[in-house]
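Visitor: no sequence for this one, just the structure:
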């Protein structure tokens, strides 16, 4: 296969993705088309699933998921999996000051 074949495959997949069941901007469609050409999955949906798994794993490993969960829900992913907060696991409940500017910083 040649560069011309690659260009043709990416462009063809890009056109097909315009009719996908999910909305993609032009850049995302082109990137997905390139991944389809390179990885040759049975369906492009497989790559979307892989991308979701990769993004999720990246957020878990970097602590970004816990940071966002703590900010929005006052919980972490581990607490979600355990079904209880760290304080409940330790047998107590620590209350943070609500009016202190520094009171709700993310705790590692």
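Guide: Looks like it arrived, so ask away. As the structure is a computational prediction, the values presented were derived from the model and not from experiment. Residues are numbered from 1 along each chain as shown.
Visitor: okay, CA-based contacts and neighbour counts for the rest of this
Guide: Will do.
Visitor: Could you give the separation of the longest helix along the chain from the chain centroid?
Guide: Counting residues, the longest helix found in the chain (DSSP state H) is helix 44-62. On the basis of CA atoms, centre = their mean, to the nearest Å, helix 44-62 sits 5 Å off its chain's mean C-alpha point.
Visitor: A further structure is provided below for comparison with the first:
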């Protein structure tokens, strides 16, 4: 897979999500959400949004996102953000491969 395929998959997932998301909660998640709601007071939707942000930040900071992106798409998060692979940034794929067998032949 490639950077272009990742971009398409992210755009597709974004459009599939829409504005609202219904999530089934297991007992443990319901209990934890209730505790956070009681302690922090407030909207459960806002708590879930903050939880997604926290998970996303943690996944980026620990390198887990890069690990999964490298496995699935052969790119990193930085490459996705810049819209270019490292080879494209450095010009490594700009030149044709050398033919070492014929390199020193006259």
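Guide: Perfect, I can see it now. Owing to the predicted nature of the structure, the values given are computational and were not obtained by experimental measurement.
Visitor: what range in the second structure does the longest helix of the first structure sit on?
Guide: Counting by TM-score structural alignment, helix 44-62 of the first structure lines up with residues 44-62 of the second structure.
Visitor: what's the mean distance for the matching stretch versus the first structure?
Guide: Using mean CA distance after the TM-score superposition for the first structure, stretch 44-62 of the second structure ends up 0.4 Å from its aligned counterpart in the first structure, as a mean over the superposed pairs.
Visitor: residues in contact with the longest helix of the first structure?
Guide: Applying CA atoms under 8 Å, 6 or more residues apart in numbering, the external contacts of helix 44-62 of the first structure come out as 32, 35-36, 41, 65-66.
Visitor: and with 10 Å instead?
Guide: The contact list for helix 44-62 of the first structure (CA atoms under 10 Å, 6 or more residues apart in numbering) reads 13, 16-17, 20-22, 32-33, 35-37, 39-41, 63-68, 77-78.
Visitor: Now intersect the residues you listed with the helices, please.
Guide: Within these, residues falling in helices by DSSP H are 13, 16-17, 32-33, 35-37, 39, 64-68, 77-78.
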